[in-house]
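Enquirer: Based on what follows, work out the 3D shape:
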Amino acid sequence: MQYETLTVDIVGHVATVTLNRPDVRNAFNETMIADVTAAFTALGAHENVRAIVLAGNGKAFCAGADLNWMRKMAGYSDEENRADAMRLAQMLSAVYRCPKPVVARVHGDAYAGGMGLVCAADIVVAVETAHFCLSEARLGLMPATIAPYVIRALGEQASRRYFVTAEAFDCATAQRLGLVSEAVNAQALDATVQRIAETLCTNSPNAVRECKQLVQDVAGQTIDTALIEDTAVRIARIRASEEGRDGVSSFLEKRTPRWRDQ
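Expert: Predicted coordinates for the structure are as follows:
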């Protein structure tokens, strides 16, 4: 997998996607948007990949939109602006909807659209010195395409504040709000990410995929008859799956499940 604005490395069952525009703090333009979308689409379909780490090169994780790209957008027609915004929305969806679990390795600041990428991940490991900011209102804009992911990650009340104030907040606040799963010092970042990725890879690939989808489908839903029936159908289906049967059998027989040998 060769991309202009990022690198992709696969070691064992773990793929690492690294944003690679350090000279502009990994700010994204149309090329990076296309690259991230293509990479996560390809890795989501990659049979050998069981977990994806999203990282950044340089001082920042991602500073949001590239200023030169934003200047170009100012001259777009309404139709061109909508098409451009849709490509950004599709990039975020590619990360969020990726069937493989995504671990964001946040080694530096994440601003604006960069926060969208963080919020689209399933697990976020960040250094204690990282800062986060929804800075769009400072520029007369709004965090529209990233809003579905940010509101899910921060919650409605915190989103109300940080959308309108455009304040930066630290890693401790991000962890308190539930955005950051683990806050660590820089020396422990890689080991923590590796530990989580390895844990993901020991579990049933099918179960991990179904669990991720389960959360997305059930979160925020009313607990009614339809939802109860849906969850019963899901557990019945996975019990009868090949990995479901093997997982239960291996536990009872005190042996390693077959997917760990693959």
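Enquirer: CA atoms for contacts and neighbours, from now on please.
Expert: Noted.
Enquirer: thought Pro99 was touching Lys212?
Expert: Yes. Here Pro99 reaches Lys212: they are 7.4 Å apart, a contact under C-alpha atoms under 8 Å.
Enquirer: ok, those two, which is more surrounded?
Expert: Pro99 (23 against 17; other C-alpha atoms under 10 Å).
Enquirer: and that one, helix, strand or coil?
Expert: coil (DSSP: H, G, I helix; E, B strand; the rest coil).
Enquirer: now Val36
Expert: Taking three-state DSSP, the label given to Val36 is helix.
Enquirer: gap between His53 and Phe169?
Expert: One correction, residue 53 is Val, not His. 23 Å (C-alpha to C-alpha, to the nearest Å).
Enquirer: more crowded one of the two?
Expert: Counted by other C-alpha under 10 Å, Val53 and Phe169 do not tie: Val53 has more neighbours, with 25 against 14.
Enquirer: before we go on, could you also do this sequence so I can check it against the first one:
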Amino acid sequence: MKHVRQTHERGITTLTLDSPDNRNALSADLVAELANALRRSSVDQDVRAVVLDHSGPTFSAGADLKSPANPYAFVDLLRAIVELPKPVVARVDGSARAGGLGLLGACDLVLASASSTFAFTEVRIGVAPAIISLTLLPRMDARAAARYYLTGERFDAAEAARIGLVTEAAEDLDTAVREVSEAFRKAAPQGLAEAKRLVTARVLEAFERDAEDLVQRSASLFASAAAREGMTAFFERRDASWVL
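Expert: Take a look at the predicted model:
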């Protein structure tokens, strides 16, 4: 079963996360398929830009707790998006949670419908947004990151735009995606690649400096007793033991 669907139109390749039954969770299979699709897009001269879309009402719910991706594979996927010599635009029309927000941080532009919602839910199962900090902390307002990392609160697209998580909270999402796609079609491939290198430099510095530490920290957290309790409570649809 394929988890990523690909279409192409006039220089724009759309990669659609297509695992709606588990809310496009970041399973080992989905991460591998998306990485392979990006690798092909990177060397395909007919691809001017990539749109990362989703089927179902959830862009991505984050880590697949039943079939998780290897953390190093997830880091490699995030880096592949950042280093792709072509713009990558996320199209969000619904919800995005936890690790799914790391994908958004890796993308160059994030266009979200006004009704979309976001949340860093990791703290509620006893872990933290460790690996996804590679793409998010260089882009987000620091005070906002502290609030939403620590509280796990849900916030809307307007707030996501204010704090730097998304580029635009669009009233007409399809029009917004179409407008940036037309702009990319008018741009020289070399110009796009070099402009992207300028705006992703700080993000890549975070990978060089922090990736190994954050992978180890994430692995330690997910192996902890607190995480086991949090994930068990999640699957059993009950409050975790620490809820007051």
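Enquirer: Identify the residue nearest the residue nearest to the spatial centre of the second structure in space, chain neighbours excluded?
Expert: Among the residues of the second structure, Leu103 comes closest to the average C-alpha position under C-alpha atoms, centre = their mean, at 1.5 Å. In this structure, Leu103 of the second structure finds its nearest non-sequential neighbour in Leu78, 6.4 Å apart by C-alpha to C-alpha, 6 or more residues apart in numbering.
Enquirer: Which part of the second structure matches stretch 148-157 of the first structure?
Expert: The alignment of stretch 148-157 of the first structure onto the second structure (TM-score structural alignment) spans residues 134-143.
Enquirer: start to end distance for that stretch?
Expert: End-to-end for stretch 134-143 of the second structure, by C-alpha to C-alpha: 17 Å.
Enquirer: and if you look at stretch 11-31 of the first structure?
Expert: Stretch 11-31 of the first structure: ends 25 Å apart by C-alpha to C-alpha.
Enquirer: Contacts for it, please.
Expert: With C-alpha atoms under 8 Å, 6 or more residues apart in numbering as the test, stretch 11-31 of the first structure has contacts from 4-10, 39, 43, 48-66, 69, 84, 114, 197-198, 201.
Enquirer: ok so, going back, pull out the buried positions in the match of stretch 148-157 of the first structure.
Expert: Of all the residues in stretch 134-143 of the second structure, those buried under the rule 16 or more other C-alpha atoms under 10 Å are Leu134, Thr135, Leu136, Leu137, Pro138, Arg139, Met140.
Enquirer: Could you tell me which of those residues belong to helices?
Expert: Leu134, Thr135, Leu136 (DSSP state H).
Enquirer: hey, where'd the helices end up in the second structure?
Expert: 28-43, 71-83, 99-106, 133-136, 142-151, 157-162, 173-186, 189-222, 225-236.
Enquirer: What does Cys98 of the first structure correspond to in the second structure?
Expert: Superposed on the second structure with TM-score structural alignment, Cys98 of the first structure falls opposite Leu84.
Enquirer: Its match touches Asp44, doesn't it?
Expert: No. Leu84 of the second structure lies out of contact with Asp44 (C-alpha under 8 Å); the separation is 11.4 Å.
Enquirer: Mind checking which of these two has more residues around it?
Expert: For Leu84 of the second structure and Asp44, the more surrounded residue by other C-alpha under 10 Å is Leu84, and the numbers stand at 20 against 11.
Enquirer: and that one, what is it in contact with?
Expert: By C-alpha under 8 Å, 6+ apart, the contact set of Leu84 of the second structure is Leu38, Ser42.
Enquirer: before we move on, what about Gln90 of the first structure?
Expert: Thr37.
Enquirer: quick one: which of the buried residues of stretch 134-143 of the second structure is nearest Ala201 of the second structure?
Expert: Pro138 (9.8 Å; C-alpha to C-alpha).
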